[in-house]
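S.K.: attaching a predicted model along with its sequence, questions to come.
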Amino acid sequence: MAEEQDQSERTEDPTDRKLEEAHKRGDVAKSQEVNTWFVLTGATLVLLVFGHSMTASLTEAFAGLLGNLHQIPMDSHGLRNVFVRVTLASIAAIGLPLFVLMVAAFAGNAIQHKFVWSLDPVKPKASKVSPIAGFKRLFSPQSLINFAKGLAKLAIVSGVMFVIAWPERDRLDSLMSMDPAMLMSTVQEMALKLLAGVIAVMTIVAALDYAWQRHSWYKRQRMSLKELKDEYKQTEGDPMVRAKIRQVRAERGRQRMMAQVPQATVVVTNPTHYAVALKYEKGMAAPVCVAKGIDRVALSIREIAEAHDIPVIENPPLARSLHAAVDVDETIQPDHYKAVAEIIGYVMQKKARSAWRSNQDTMR
């Protein structure tokens, strides 16, 4: 009852940190049907590509062995030689196909989630050996759903296999009287038909089961408001996280500041160590600092200003003084009114003369 109440309180989507912690514990969204689909597909490919070669290799190895049984000494040395020959022949025939099946099984897990290395699922826990907890797991809603899914899958797959095998019932009756070479070919053909039908059904089953498992896993990772608050406190209390947050905020602030440089009226520089971008328009009480910086930031401000044809005036004392006295988005101090007014007046006169010359050239 307490568990159901706790689950009902988890109404918030899980954070990235919660999902990462679940992954470290080995708690991931995983469908066994997807693994089964990959193994079946791998088995079909093995039968299709290596079926004839495996049959030929095993037939040749065992034909020679069975044909010369009377010549094999029945002592420990002779039996050991027979065992070694049989083992080597089997490995040579099925080694590569088994490797393909192993790769298929690994791919079935790899495609569902990133690599997991966790010992948490195998750690001893009291709940794993508790009869009461085991009884609850056995008759839990999830167990009943899995049981129903297993029955449904068994019924569907059996039905498909029956539909495919029933038209071949006459050939099945004649298998016992077939020539061995023809028998293997017929069995391979019928096996491929069955596997193809089962894979077609399992494709749908695996897709639906993975969607369900993913939904159930994500729902299980949901958090309550209290958990969100606790995680936020833990995250904010981490010095490394706070430093990272400050770094991100500073970078975003620098980007916003740089975006305002093209709106500046003039940039006062040191010439390279300091740069202060000022904006002034009619009606403003005093010029406003839209950007400032030293060294690399100052160089970037200057480059942006030059790219947008904003006048760059070198005045080292004024640049250093402005940089120390005024912050971004603030008006300059009255102490700097006169010096800044002279610079802005010079810039405006220069723009006016440039505009007059352009008009004269246009009239000509």
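M.R.: Arrived safely, thanks for sending. These numbers come from a predicted model, not from an experiment.
S.K.: for the rest of this, base every contact and every neighbour count on C-alpha atoms.
M.R.: Fine.
S.K.: what lies in contact with stretch 45-62?
M.R.: 86, 89, 90, 93, 94, 97, 100, 101, 184, 188, 192 (C-alpha atoms under 8 Å, 6 or more residues apart in numbering).
S.K.: my bad, should have said stretch 112-123
M.R.: 23, 24, 25, 26, 28, 29, 30, 31.
S.K.: grab the nearest non-local neighbour of the second one.
M.R.: Excluding the flanking residues, the one nearest residue 24 by C-alpha to C-alpha, 6 or more residues apart in numbering is residue 118, at 6.2 Å.
S.K.: next: the last one.
M.R.: Leaving out its chain neighbours, the residue that sits closest to residue 31 by C-alpha to C-alpha, 6+ apart is residue 210, at 5.1 Å.
S.K.: ok, the one you found touching residue 34?
M.R.: Yes - look at residue 210 against residue 34 with C-alpha atoms under 8 Å: they come within range, at 7.1 Å.
S.K.: chain center to stretch 78-92, what's the gap?
M.R.: With C-alpha atoms, centre = their mean, to the nearest Å as the basis, stretch 78-92 stands 46 Å off its chain's centre.
S.K.: buried ones in it, by neighbour count?
M.R.: 82, 86, 89, 90 (16 or more other C-alpha atoms under 10 Å).
S.K.: all strands of the protein, in order?
M.R.: With DSSP state E applied, the chain shows strands at 266-269, 274-279, 288-294, 312-314, listed in chain order.
S.K.: any idea which of those is most buried?
M.R.: Scoring those by mean neighbour count under mean count of other C-alpha atoms under 10 Å gives strand 274-279 as the most buried, with a mean of 29.
S.K.: this is the other structure I want to compare:
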Amino acid sequence: MATGGERTQQPTRRRLERARREGRAGWRSPDLQGAAGLLAAFAGLGLYGAYAGPRLAALFRLELVGAASPARGADWGTAIREAGQVLAAVAAPFVLALLVLGVGLAAAQGGLRFSLKAAAPDWSRVDPVRGLARLFSLATLWELGKGLLKLGAVGAVVGITIARQLAAYPALVAMPVGQALAQGAIWLKTVLVRGAAAYLAVALVDAGVQYRRHRQSLMMTVQEVREEFKETEGDPRLKSRRRELARRFLKAGLHRVADASVVITNPTHLAVALQWDAAVMVAPTVVAKGQDEMALLIRREAVAHGVPVVEDPPLARALYPVPLGMPIPAEHYRAVAAVLAFLIRRGRPEAEGGSAWT
């Protein structure tokens, strides 16, 4: 069974939202972006050469012809501007494609949300004690092992590829210069693409490690989940208490206090709300009652709705046993009539209802 200090619980939605605000929403593997960019660049050299080659050749011809002209040879500004325009047109699609690839990979690794907190300086990084702890941590050991793995994998693939090409290198001497350069470019592209592919394979392993480490950093203990539940949903004990009070409110008829004609109190221990309407009632009816805390709430509701509150402890104790919705017993008519008569004299016409029950 997991103890309170073990991180065995999945992160809650609030924990993930807090991590996003702090810039820790997603995992990051710089090697994955670098390897994918290199592989895309090397693999696309052949296709890109068909687009860039003719434009660069035309630029060289233009500049060589222009250099032979005395007037053009002195105009360095024009030559530099023309060369810059062609080079920008040639490089822009290639750079844009790599930029889109990089942004897409960054988004796949946890989004592109910017956080000022993540950009703020973290002085704990200059703590020598924590620095030593990080130096001998599993993360540092993985980075060291990953560096050796990259060196070994890329070196082995490149070495094997070059070793297989060595036997064909002497044939380049017998080829025309253009053909030899083209063949050499093909072999070089093969070496670069295979080396980048080996680098990407290592980067994929690193991506899995980084993802797992990131999820583990967001895992929560049982106690943390409980505390967060209390913060977001409220303490379960308090929620249970509120539900119990709500049931008691309904049971005590608190929602009927606003319709009452008077509230008789003990003055603090008991409260009984009476409603009197001569048109429909044979006697005043108990519409709400309560003890202690409920009595306080009934008095507050009465004050809030302008219902008069009369302190009469003997009458309050006598009326409290009457069930909600029932008229008061005949033996209490005179006492209640006196209270209502007092209210009428004070200017409470709603308390007036005749004296058929007195």
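M.R.: Received it, and whenever you're ready, just let me know what you need. Keep in mind the model is a prediction, meaning the values are calculated, not measured.
S.K.: got a TM-score for the pair?
M.R.: With the length set by TM-score structural alignment, normalised by the length of the second structure, the two chains reach a TM-score of 0.56; 234 aligned residues with a C-alpha RMSD of 3.4 Å.
S.K.: OK, contacts around the residue nearest to residue 31 of the first structure?
M.R.: Residue 210 of the first structure touches 29, 30, 31, 33, 34, counting by C-alpha under 8 Å, 6+ apart.
S.K.: in the second structure, what residue corresponds to it?
M.R.: Counting by TM-score structural alignment, residue 210 of the first structure corresponds to residue 207 in the second structure.
S.K.: quick one: that match from residue 9 of the second structure, how far?
M.R.: Note on residue 207 of the second structure: its distance to residue 9 of the second structure, by C-alpha to C-alpha, to the nearest Å, is 23 Å.
S.K.: cool, and residue 159 of the second structure?
M.R.: Taking C-alpha to C-alpha, one finds residue 159 of the second structure at 47 Å from residue 9 of the second structure.
S.K.: how many neighbours does residue 241 of the second structure have?
M.R.: 12 (other C-alpha atoms under 10 Å).
S.K.: repeat that for the one 5 residues further on.
M.R.: The tally of other residues near residue 246 of the second structure (other C-alpha under 10 Å) stands at 13.
S.K.: same check, this time on residue 69 of the second structure
M.R.: Count around residue 69 of the second structure with other C-alpha under 10 Å applied: 11.
S.K.: for the nearest residue to residue 41 of the second structure once chain neighbours are set aside, which residues are in contact?
M.R.: Closest residue to residue 41 of the second structure apart from its sequence neighbours, by C-alpha to C-alpha, 6+ apart: residue 98 at 7.4 Å. Contact analysis of residue 98 of the second structure by C-alpha under 8 Å, 6+ apart lists 37, 40, 41.
S.K.: the second structure: which residue goes with residue 167 of the first structure?
M.R.: So, by TM-score structural alignment, residue 167 of the first structure is matched to residue 164.
S.K.: any idea how far its match lies from residue 200 of the second structure?
M.R.: 22 Å.
S.K.: between the buried residues of stretch 78-92 of the first structure, which sits nearest residue 347 of the first structure?
M.R.: residue 90 (90.7 Å; C-alpha to C-alpha).
S.K.: corresponding residue for the closest one in the second structure?
M.R.: Checking TM-score structural alignment: residue 90 of the first structure goes with residue 87.
S.K.: and what of residue 35 of the first structure?
M.R.: Using TM-score structural alignment, residue 35 of the first structure lines up with residue 33 in the second structure.
S.K.: wait, its match sits on residue 100?
M.R.: No - contact criterion C-alpha under 8 Å: residue 33 of the second structure and residue 100 do not qualify, at 11.2 Å.
S.K.: all helices of the second structure, in order?
M.R.: Along the second structure, the segments classed as helices by DSSP state H run 13-21, 30-43, 45-68, 70-73, 76-108, 116-119, 128-135, 138-165, 177-218, 222-233, 236-252, 293-304, 313-319, 333-345.
S.K.: so who does residue 28 of the second structure touch?
M.R.: 106, 109, 110, 207, 210, 211.
S.K.: buried members of these into PyMOL, please.
M.R.: Selection of buried members from the contacts of residue 28 of the second structure for PyMOL, criterion 16+ other C-alpha under 10 Å:
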select buried, resi 106+109+110+207+210+211
